[in-house]
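Novice: the amino acid sequence is not available; the structure is as follows:
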């Protein structure tokens, strides 16, 4: 072991089966309640707690600090398995793993060590970045203001995914004194924060993606982080979580359609066999769904490899190699997004071709797979990602590493 590794151990990967084996019993418990949560729109507080207690939030923390030491491809493979159990849960943890990744990319020292300790002890971080309403693109209304040796946070965020389950919230804000953009890591359980479960989308309904209100919420000075230091492959990382979620939705759809076909007793007079499970045309539909899901999962895991290289390059001391790795992470996550989005939306629709009218009943909740896939696919519009990939292929134009959403200029 080199001196560099002793000072700054990295998460380069562990035995995947051993790592996944720790969590698969929990994934099974989560899966057992997924349909009931969907039908009653019950938030997965218990599921998140099981994962916290098992150390799932620390799987990327280096082994030397008590974490799982997983590589990024291994993390996203785990999230695929979790999404197969309940696709809402990995999306609810998206902000946590992004903030943890930022701390993994931070300079070694006591501040980073403290966050690693928190993750290992089970702390979970939510996110609150997006503002809606009258905010103009590029503007940030949420502000942090100095208050003695601490700061006060004021503002409102929507799409606060996972924050309602969390111990901390990763808030994108602007300093009132300098106008600089920052990340405020704020303790979630305090009087100045009110969170609402008011997400009303037709899919991913239990991710805790509601409104967060901040009124003089207290932020410790050491938890105010300059946004310019944010890890460079962050947009790729956020997209990779969604790709893993999509691949997991596909696996769940395949599992459910195979189960329904296997156990279906009613047949059509113009079918091809005395049992649906033996009908060649139905077998073909399920086989095609299996191939779609296989390709989506392979793409999602493959797309995570450049992000791992970008993480390693962060500490390798070669700026040009790090830049190239960050470009590759962004381009390959965007490329995978273009194809995985289409594959899983198709798979979650095609499953009904292998079934009958009775399988669209609400009690089976098979529609949730398409609704969830369509909802996840609506993040980070795929048409723009396809253009970015094309511009790179044709002109070598670097992709944007940070982008925002807000109101455009009014028409004259």
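Specialist: Thanks, I have it. Keep in mind that this is a model prediction, so the values were computed, not measured. Residues are numbered from 1 along each chain as shown.
Novice: okay, CA-based contacts and neighbour counts for the rest of this
Specialist: Fine.
Novice: just the helices from the protein, written as ranges.
Specialist: 3-7, 16-32, 34-40, 45-53, 72-85, 88-92, 94-104, 110-121, 234-263, 280-313, 319-350, 367-377, 382-395 (DSSP state H).
Novice: which other helices and strands contact the last one?
Specialist: Read that as helix 382-395. Counting contacts by 3 or more CA pairs under 8 Å, 6 or more residues apart in numbering; DSSP states H and E, the secondary-structure elements packed against helix 382-395 are helix 319-350.
Novice: quick check, distance from the helix it packs on to the centre of its chain.
Specialist: Taking CA atoms, centre = their mean, to the nearest Å, the mean C-alpha location of helix 319-350 is offset from the chain mean by 14 Å.
Novice: flag every buried residue along it.
Specialist: 322-323, 325-350 (16 or more other CA atoms under 10 Å).
Novice: for residue 59, find the nearest of the helices of the chain.
Specialist: With respect to residue 59, and counting by CA to CA, the nearest of the helices of the chain is helix 72-85 at 7.2 Å.
Novice: tell me what the closest one is packed against?
Specialist: helix 16-32, helix 88-92, helix 234-263, helix 280-313.
Novice: nearest to residue 116, of the ones you listed?
Specialist: Proximity of those to residue 116 was assessed by CA to CA; the nearest stretch is helix 280-313, lying at 16.3 Å.
Novice: list the residues that contact the residue nearest to residue 84 when sequence neighbours are not counted.
Specialist: Counting by CA to CA, 6 or more residues apart in numbering, the nearest residue to residue 84 once its immediate chain neighbours are dropped is residue 248, at 4.2 Å. With CA atoms under 8 Å, 6 or more residues apart in numbering as the criterion, the residues that contact residue 248 are 79-85, 87, 297.
Novice: 7 Å instead, please
Specialist: With contacts taken as CA atoms under 7 Å, 6 or more residues apart in numbering, residue 248 has the following neighbours: 80-81, 83-84, 87.
Novice: report the contact partners of residue 95.
Specialist: The neighbourhood of residue 95, defined by CA under 7 Å, 6+ apart, consists of 125-127.
Novice: related to what we said a few turns ago, which one of the contacts of residue 248 is nearest residue 234?
Specialist: For the contacts of residue 248, the closest approach to residue 234 (CA to CA) belongs to residue 80, at 19.0 Å.
Novice: how deep is the closest one tucked in, by neighbour count?
Specialist: Other residues within reach of residue 80 by the criterion other CA atoms under 10 Å amount to 29.
Novice: does it touch residue 247 like I think?
Specialist: Yes: contact between residue 80 and residue 247 holds when scored by CA atoms under 7 Å: they sit 6.0 Å apart.
Novice: against that first model, consider the following:
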């Protein structure tokens, strides 16, 4: 295996995080952090660079620890609150809104499959401000579930070899969760501290959108992992759990934030800069009746998407105490409905911005195309055409969704 000599450089500092105590505080902090992240978001997109101070301020705010269970010192906010927090932050900068998305999913893996000792150790790290990133997916396989990375017993621990792609947040992470198949082809999740020999982070993410998520490559080359750091993630899908709906909820929340950002910029630009069409017979673009109708339609669709997102969070909250076949399926269906609307509302809003803003809105200095690029790229995570199928099959035939990360 050809491996770069060293990992990509980034100034990863010792964390010092605030601990958020409840849902209300989480929402308040999210709004405060969103105000901070909104400043400079367009320029960070242009440069494909995020200063370490910005990432540190985000994670040290305490927002990255809000799903830690109360029994381990966290706020354990509701799923509905988490979705709202992600949407608020993503409306300010969806790339930065995405980097803790897999962090939250990895914490859910710890909650579902960790031993008491593992939970105490890793949740304590999270509350202190350590950032977790994923090395789950791989490129080049027949489907997204085609995993080639292998885990083998070696000495008192394990060895991992493989190449991962779409490793969101890897450049900024203190720890990386590496997914590998064991000798029985079961998915195991290994938590590996940044800087461990054999773990290489490659800063090669070059997508047109979500440019600063650092969703590039991670290589495991003779990577040694102690048994304590290993989690049997395959068990999360052997029985009904909320692992899949949870992952989808966080993804939909990012799309909701992208749609809201585009709509807010549309409204501001129409008010301040756009010109009315010559046949409208009005002085301001904001008084153009056809523009008013379009903005009204966008606002309705966006609020509908946000409402379905919140409702999906409630369905997950209801299932959390005792997940079973029925309530986990209901959670998957509820999230699928939200995912359809958040996807379609975001893509439409990012497109309509230019139609309603006019030619001036396309000038490079505004960088409004980042909204469309972000929406188009992030909504590729899982195709909504299959969400329509999932919902229809449930409604028409009573077929429960398959249990995996994308349902």
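Specialist: Arrived safely, thanks for sending. Since the model is a prediction, treat every value here as computed from it, not as a measurement.
Novice: make a markdown table out of the helices of the first structure and add distance to residue 214 of the first structure.
Specialist: Supplementary listing: those in a markdown table, determined by distance: least, CA to CA, whole Å:
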| stretch | distance to residue 214 of the first structure |
| --- | --- |
| helix 3-7 | 38 |
| helix 16-32 | 31 |
| helix 34-40 | 29 |
| helix 45-53 | 22 |
| helix 72-85 | 30 |
| helix 88-92 | 20 |
| helix 94-104 | 18 |
| helix 110-121 | 23 |
| helix 234-263 | 24 |
| helix 280-313 | 32 |
| helix 319-350 | 32 |
| helix 367-377 | 27 |
| helix 382-395 | 32 |
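Novice: residue 273 of the first structure: which of those helices is closest?
Specialist: Distances from residue 273 of the first structure to each of the helices of the first structure were compared using CA to CA; the minimum, 7.8 Å, belongs to helix 280-313.
Novice: helices or strands up against that closest one?
Specialist: helix 72-85, helix 234-263, helix 319-350 (3 or more CA pairs under 7 Å, 6 or more residues apart in numbering; DSSP states H and E).
Novice: whereabouts in the second structure does that helix align?
Specialist: Per TM-score structural alignment, the counterpart of helix 280-313 of the first structure in the second structure is residues 289-322.
Novice: sorry, back to before: distance to residue 73 of the first structure for the contacts of residue 248 of the first structure - can I get that in JSON lines?
Specialist: Shown next, in JSON lines, are these (distance: CA to CA, whole Å):
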{"residue": "80", "distance to residue 73 of the first structure": "10"}
{"residue": "81", "distance to residue 73 of the first structure": "13"}
{"residue": "83", "distance to residue 73 of the first structure": "15"}
{"residue": "84", "distance to residue 73 of the first structure": "17"}
{"residue": "87", "distance to residue 73 of the first structure": "18"}
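Novice: between those, which is nearest residue 377 of the first structure?
Specialist: Taking CA to CA as the measure, residue 377 of the first structure sits nearest to residue 87 out of the contacts of residue 248 of the first structure, at 12.7 Å.
Novice: distance-wise, check residue 82 of the second structure relative to residue 313 of the second structure.
Specialist: When CA to CA, to the nearest Å is applied, the distance between residue 82 of the second structure and residue 313 of the second structure equals 8 Å.
Novice: no, scratch that, I was asking about residue 160 of the second structure
Specialist: As for residue 160 of the second structure, its distance to residue 313 of the second structure is 35 Å (criterion: CA to CA).
Novice: do residue 265 of the second structure as well
Specialist: Per CA to CA, residue 265 of the second structure is found 27 Å from residue 313 of the second structure.
Novice: and those two? which has more neighbours close in?
Specialist: Neighbours were counted for residue 265 of the second structure and for residue 313 using other CA under 10 Å; residue 313 has more, 26 against 19.
Novice: report the contact partners of the residue nearest to that one when sequence neighbours are not counted.
Specialist: Among residues not flanking residue 313 of the second structure along the chain, residue 80 sits closest, at 3.9 Å (CA to CA, 6+ apart). For residue 80 of the second structure, the contact set (CA under 7 Å, 6+ apart) comprises 310, 313-314.
Novice: residues in the second structure aligned with stretch 153-161 of the first structure?
Specialist: Mapped onto the second structure with TM-score structural alignment as the criterion, stretch 153-161 of the first structure occupies residues 160-168.
Novice: starting at the chain centroid, how far to that stretch?
Specialist: Between the centre of stretch 160-168 of the second structure and the centre of its host chain there is 17 Å, according to CA atoms, centre = their mean.
Novice: count the residues that sit near the residue opposite residue 229 of the first structure in the second structure once aligned.
Specialist: The equivalent of residue 229 of the first structure in the second structure is residue 235 (alignment by TM-score structural alignment). Neighbour count for residue 235 of the second structure, taken as other CA under 10 Å: 16.
Novice: which residues touch the residue lying closest to residue 235 of the second structure once chain neighbours are set aside?
Specialist: The shortest distance from residue 235 of the second structure to any non-neighbouring residue, by CA to CA, 6+ apart, is to residue 113 (7.4 Å). With CA under 7 Å, 6+ apart as the criterion, the residues that contact residue 113 of the second structure are 231-233.
Novice: residue 342 of the first structure -> the second structure?
Specialist: Mapped onto the second structure by TM-score structural alignment, residue 342 of the first structure lines up with residue 344.
Novice: what of residue 352 of the first structure?
Specialist: In the second structure, residue 352 of the first structure lines up with residue 354, judged by TM-score structural alignment.
Novice: same thing with residue 18 of the first structure?
Specialist: Structural alignment places residue 18 of the first structure opposite residue 25 in the second structure (criterion: TM-score structural alignment).
Novice: what about that match, distance to residue 85 of the second structure?
Specialist: In this structure, residue 25 of the second structure lies at 11 Å from residue 85 of the second structure, with CA to CA as the measure.
Novice: how about residue 186 of the second structure?
Specialist: Taking CA to CA as the measure, residue 186 of the second structure and residue 85 of the second structure are separated by 33 Å.
Novice: comparing the two, which residue is more hemmed in?
Specialist: residue 85 (26 against 15).
Novice: got a list of what that one touches?
Specialist: Neighbours of residue 85 of the second structure in contact, by CA under 7 Å, 6+ apart: 27, 30.
Novice: do that again at 8 Å, thanks
Specialist: Residue 85 of the second structure sits in contact with 26-27, 30, where contact means CA under 8 Å, 6+ apart.
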